[in-house]
Structures are given as structure tokens and as C-alpha cells.
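Undergrad: Dropping the sequence and predicted coords here.
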Amino acid sequence: MHVPDGFINAPVSVAAGAAAVAAVAVSLKGARRELDERTAPLAGLVAAFIFAVQMLNFPVAAGTSGHLLGGALAAILVGPYTGVLCVSVVLLMQGVLFADGGLTALGVNITVMGVVTVLVSYALFRGLLKVLPGSRRSVTVAAFVGALVSVPASAAAFTLIYAVGGTTDVPVGKVLTAMVGVHVLIGIGEALITAATVGAVIAVRPDLVHGARGLTAPLKLRVDGELVDAPAAPAAPAPAEEPAPAAARSTRAVWATGLVAALVLAGFVSFYASANPDGLEKVAADQGIDAKADQYEHATADSPLADYGVKDVDDARLSGGLAGVIGVGATVAVGTGVFWAVRRRRAEDAGAPATAAREG
């Protein structure tokens, strides 16, 4: 759902840009509470993984495809504030390096694909966890529902922006019906990818899933047909060498596995992605939203990586694969740098009161 230049007029694009800047600023501050020495590099990996999976367009209807938006996945894995930053990093890299999504529409894209998806999905996710049993399965189910609803919500948000600042005269009702209709189908794919990824991580390292923090599932026993809490086990003597607690375990294996997965998806599997236009492109073409878009040339159309191919590499498979690998590498580098900087600022803020107390 990358909005190109020319769909939204300049005043509304500027307003959306200001809203996006404000959201990123709030998220930078909020992410200080979510990131630590373990999760900062993992947040960069989440951004790179979202970049990779967004290259895998999947068919959803005749002549239409969809791809992951990633807001729900990022929010559940690394937290809502960090999730907004993850999607923002991905959109920035796509716009600057790959000419995907207009640069004048970057604020619109961050607002629609980042802020709205994170807010809607995480609110639903947290709400469902309050009523579902405290189990890992509940986290996966809540992730599925949050991701599913976040995509048509994002489509509705775009329609609202288009209603205020669209450059073509198309009835808003028709745009809303078409956008929400196709993005409900795309939302199913989003939900499946999100639930599968969250389920895979929570199965091996639940301590690394932000949305599963504090998750407890007490053992139940069936007594006379009713489930009751099992009695606490007696404390066992401590072994000579106790295993490290979850919080102290290394994240290197998870990081390496995730990075390899992202590289394989972007560098190899992406070649087999659907070539059909995505939901927004299809609706824009059918409804005439893109009537004036041809007047705008993307600012980075001459990038050597434009359109997810490496310039002067004639083999389509090799060109696309190299572009995907470069994109994953650039995104993980930039994302990790941003999140380490946020983490370092948190450490500085935490040390400031202690320093002031000693000086006093």
C-alpha cells in the first residue's frame, strides 16, 4: 500500500508529514522504555525481516496481490513505539533506495502503514489478552486478530486522507468500498504471516516477544470434572551450576536465524512473488485515482536499485536477488543503528539522576 507521489495534494501531504514526524518523535521517546541491550539489535532485525517479507506479494483476488504491512508484527515482537520506528525505517529505505512509495508521500505512508496499523493492532491485541486465557496460544490468536483488522483500518485511513486531499475527483464511497474490500483479503495474509512469525518466536524464546511479557499459564489439574490450579511444587535444592535465566540468555542464535531467513526471503523467494499490482495500485487504476500520478517522476527513479533490481545486471533473478539482499543489509544496518542510539539515550537518561545526586 505504498502511496506514490501525485495521489495526495501538497498541503495534505505536508500535514501528513508533520503528523508522521510527531509520531516518530513520540515513538523515539517511548522506545527508550522498550529497548534494552538484547532487544535493540532484534528491533533492527525485525525491520529487515519486514522489508524482506514485503517483497513477497501474494495473490488475493483476480489480478490483485497483497503484501505484509508489518505494523502488527513489529508492535507485538518489539513494542508499539519501536514498531512505529521499524515500519518508518523500512518505508524510508524503500523510498530512498528502491523508489517505492513517493518521497512527498512519505508522511502519508508512515501514518497509514506505520502509525495506524500499530495503534489498531496493538490495541486489539492487548484487549484480547485481557479476556483470553494467559497462554502462548492466546498471544498467537490475539496477534492474528490484531493483524487482520489493522490492514483494512489502514485502507480506511488512506481513504480518509484521500477524501481531504485527493488529486482526482473520484467518489469517496467508491474508494472506501474498493479499498476496504480488497484489503480485508490482504489482511488475512497479513494475519497468517504475523501469527506464524509470532508463534515461531514465542515457541523458542518467549522472553523476546514484547507482547508476551508477564505471560503466565499456571498448571491446571482436572478434579471432579473441574479445572483447578495445581499445588506449587516444593523447592528443589539449587544445582551446582544453574542455567542462565531467560533474561540473560544470548540472542545471537535468534538474530542469526532471523537474518538468514530475511536474506533467503528477499534474495531468493522474492523471485516467485506475484507480479500483479497490489491492492492500492489496483484500486487506483480501476477508480482513476492515479490519473495525475504520471505527471510526477520519483525523486530517486535513477537509483541503481530502483524497482528492486540492480542497474546493469541483466539477469532478472540475479538482479532482484541482489537488490533484496542489499535492501536487507541496509535496513538491518540503519535500523540497528537507530535502535542502539535510542538504547544509548535511555542509558544516559538513567545515569543522569545518579550523576546529579553524586555531584550534589
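TA: That came in fine, so what should we check first?

Undergrad: from here on, contacts and neighbour counts on C-alpha atoms
TA: Noted.

Undergrad: which residues in the stretch 101-250 of the chain form helices?
TA: 106-109, 117-131, 136-165, 172-204 (DSSP state H, counting those that start in this stretch).

Undergrad: which stretch among those helices comes nearest Glu348?
TA: Glu348 lies closest to helix 117-131 among those, at 27.5 Å (CA to CA).

Undergrad: okay, the angle between the helix or strand where Ala256 lies and helix 172-204?
TA: Assigned by DSSP states H and E, Ala256 belongs to helix 252-267. If you take axes from the mean of the first three to the mean of the last three CA atoms, to 10 degrees, helix 252-267 sits at 140 degrees to helix 172-204.

Undergrad: And the next helix or strand past helix 252-267?
TA: Sequence-wise, the next helix or strand downstream of helix 252-267 (DSSP H and E) is helix 279-287.

Undergrad: if I look at Gly181, how far off is Gln54?
TA: Look at Gly181 and Gln54: by CA to CA, to the nearest Å, they are 20 Å apart.

Undergrad: what do you get for Ser13?
TA: Ser13 is 24 Å from Gln54, by CA to CA.

Undergrad: the more surrounded of those two?
TA: When Ser13 is set against Gln54 and neighbours are counted by other CA atoms under 10 Å, the residue ahead is Ser13, at 23 against 20.

Undergrad: Tabulate the helices of the stretch 101-250 of the chain in CSV, adding columns for distance to Thr355 and mean neighbour count.
TA: Converted to CSV, the helices of the stretch 101-250 of the chain look like this (distance: least, CA to CA, whole Å; neighbours: other CA atoms under 10 Å):
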stretch, distance to Thr355, mean neighbour count
helix 106-109, 39, 27
helix 117-131, 36, 20
helix 136-165, 40, 23
helix 172-204, 38, 20
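
Undergrad: then this one, side by side with the first:
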Amino acid sequence: MSTLTPTPVTSTVAMHMSDGIIDAPVSALFGIIAFAGLAFCVWRARTDLDEKTVPMAGLVAAFIFAVQMINFPILPGVSGHLLGGALAAILVGPFTGALCIAIVLVVQALLFADGGVTALGANITNMALISTFVGYLVAVAGHRLIGRRVPSPGRLGMVAFVAAFCGTVAAATGFVVEYALGGAATESLGTVAVYMWGTHALIGVGEGIITAVTVMAVVRARPDLVYLLRTRTPSRSEPVGAAV
């Protein structure tokens, strides 16, 4: 997610969008999409939540909320902070992870005025749904490519880095699509697209580093708490129940 200093061109193209960046019909459309997506996540998360996942989900949400308050510089006038989608998905699963990110976004919008209330549906769609599920799919694919029953923390850190980077760029793409459908600002779609993809590619590097370091730390301390490891599908050479 990018936070921008007010300038004529860039003040209206932050991913964590405020009110008025997209028009009311598109805001309403993505509000419905966000509600439907979160309802599905609530339904599916019931099968994921257990004595390990419930406290871990609380810790993940608190960690992401705290880290999102810390901005790191990207370009002059541009700073970024952790989205957390891939991190949450790897640690607690995509459905619970999306709910964690959504809760953080709701609290930020209602209590800290970080992101507009009318744009909450679009923000949840981009950062809680798109970022989380794209990051998880990339993490699953990367984890399978590792080809080891017990991957090293370093290898899993590489997977986490790529997953977080892809999730960040995918979330920025969601913003571009929303702006194309109903952008209410004066900037052209081409300007917005180039800016969003360019800056969020850089932000994705920071996102990837933070995600990789965090995942490696958890893997070294408590690998049994990492959802991606606990739900890995056994290979053909492994007996059922032998996967981590």
C-alpha cells in the first residue's frame, strides 16, 4: 500500500484509497463484492479454525495492524507499508487471513480515518481478498516446487518473498481495474496504471522482505503453527498423513 504526499498527480492514486477516488456506483459494486467475499471466507474459515489457528489469527491481525503503522520510503514523496495478505495466508490460511486483513482495514477506516468509508469495499477487495488469495496461490505453487517434505526456513522465505510481491502487484492491479470502471479523479487511466504498477513493484520488494523474515522466524520457532506447512498435500512417494 502506498501513502502519498499531496501533489497534483499522485494525491489521488494511493491504493488505500480515500472517498471520492472512484464514483458511487463502482464503490457500491465493490462493497457488494467485498461483503460476498468475506461472507464466503467466514463460511470456509470455520473448518480452518482450531486451537492453534484461533490465537494465531489474533496475533497475525495485531502484528499487521502494528506494522502497517510503519512506513518505509520508496521514492521522493512516496512511502509504503505492509499489506500483509500473503503473510496472513501463509500463517493462518487464505480465508482466515482475509478476515484478519479486513478487520484491520475496518478499524483503520472507522477509528483512524485511514481509507474512506465509502471506499472500504474497494480497499477490502484489493488488500484483503486479492492480495491474500493471489499471495496464497503463489505460495502454494512455490512450496510444491521446493519438492521437500521439510523445506528449510530459507527456502520457505524465498517462497514467501515471491508470494508477497505478487500479492502486492495484484492488489495494485485491482485498484487500476476499479479506477478504469469508475475513476472520479482527473488523472488518465494510463497515468494511474503506470504509477500504481511502478511504485507497488518497489513496495512489493519491501513487502516481500518483511514477509520472508517474519515467516522464517515463525518456521524456526514453531513450524507447526504455519498453515502452509500444516496443509501441504503429500506427494505420491509419501504415505498419507506424512506431510508436515
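TA: Cool, got the structure. Since the structure is predicted, the reported quantities are computational estimates derived from the model, not experimental observations.

Undergrad: one step back: could you dump the helices of the stretch 101-250 of structure 1 to a markdown table with distance to Ala333 of structure 1?
TA: Below are the helices of the stretch 101-250 of structure 1 laid out as a markdown table (distance: least, CA to CA, whole Å):
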| stretch | distance to Ala333 of structure 1 |
| --- | --- |
| helix 106-109 | 20 |
| helix 117-131 | 23 |
| helix 136-165 | 26 |
| helix 172-204 | 22 |
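
Undergrad: Between those helices, which one is closest to Val342 of structure 1.
TA: Closest to Val342 of structure 1 of the helices of the stretch 101-250 of structure 1 is helix 117-131 (CA to CA; 19.2 Å).

Undergrad: Nearest to the middle of structure 2, which residue? Look it up for me.
TA: Gly85 (2.2 Å; CA atoms, centre = their mean).

Undergrad: So what does that residue match up with in structure 1?
TA: Applying TM-score structural alignment, one finds that Gly85 of structure 2 aligns to Gly71 in structure 1.

Undergrad: What distance do you get for that match to Ala330 of structure 1?
TA: Remark: distance between Gly71 of structure 1 and Ala330 of structure 1 (CA to CA) = 20 Å.

Undergrad: thinking again about what came up before, among the helices of the stretch 101-250 of structure 1, which is nearest Ala261 of structure 1?
TA: Here helix 172-204 is closest among the helices of the stretch 101-250 of structure 1 (CA to CA), at 11.3 Å.

Undergrad: Pull up the aligned stretch in structure 1 for stretch 24-44 of structure 2.
TA: Per TM-score structural alignment, the counterpart of stretch 24-44 of structure 2 in structure 1 is residues 10-30.

Undergrad: Against structure 2, what's the mean shift for that stretch, could you check?
TA: Comparing stretch 10-30 of structure 1 with its match in structure 2 after superposition yields a mean distance of 0.5 Å (mean CA distance after the TM-score superposition for structure 1).

Undergrad: and Met93 of structure 1, what pairs with it in structure 2?
TA: Checking TM-score structural alignment: Met93 of structure 1 goes with Val107.

Undergrad: mind checking how far its match is from Ile21 of structure 2?
TA: Per CA to CA, Val107 of structure 2 is found 20 Å from Ile21 of structure 2.

Undergrad: Looking at those two, which is more packed in?
TA: Ile21 (22 against 13).

Undergrad: count of residues packed around the nearest residue to Phe51 of structure 1 once chain neighbours are set aside?
TA: Nearest-residue entry for Phe51 of structure 1: Val90, 5.9 Å, with adjacent residues in sequence omitted and distances by CA to CA, 6 or more residues apart in numbering. Val90 of structure 1 has 28 neighbours, counted by other CA under 10 Å.

Undergrad: so how far does the helix or strand where Val90 of structure 1 lies sit from its counterpart in structure 2?
TA: Element membership for Val90 of structure 1, per DSSP H and E: helix 80-98. On superposition with structure 2, the mean distance recorded for helix 80-98 of structure 1 (mean CA distance after the TM-score superposition for structure 1) is 0.5 Å.

Undergrad: In space, what's closest to Ile64 of structure 2 - neighbours in sequence excluded?
TA: The spatially closest residue to Ile64 of structure 2, leaving aside those adjacent along the chain, is Gly84, at 6.0 Å (CA to CA, 6+ apart).

Undergrad: hang on, the earlier thing: wait, which of the helices of the stretch 101-250 of structure 1 is closest to Phe339 of structure 1?
TA: helix 117-131 (17.7 Å).

Undergrad: between that closest one and helix 80-98, how many degrees?
TA: Using the same axes, to 10 degrees: helix 117-131 of structure 1 against helix 80-98 is 150 degrees.

Undergrad: residues contacting the nearest residue to the residue nearest to the centre of structure 2 once chain neighbours are set aside?
TA: Distance criterion CA to CA, 6+ apart; nearest residue to Gly85 of structure 2, sequence neighbours excluded, is Thr132 at 3.9 Å. Applying CA atoms under 8 Å, 6 or more residues apart in numbering to Thr132 of structure 2 gives the contacts 84-86, 88-89, 94, 97-98, 167.
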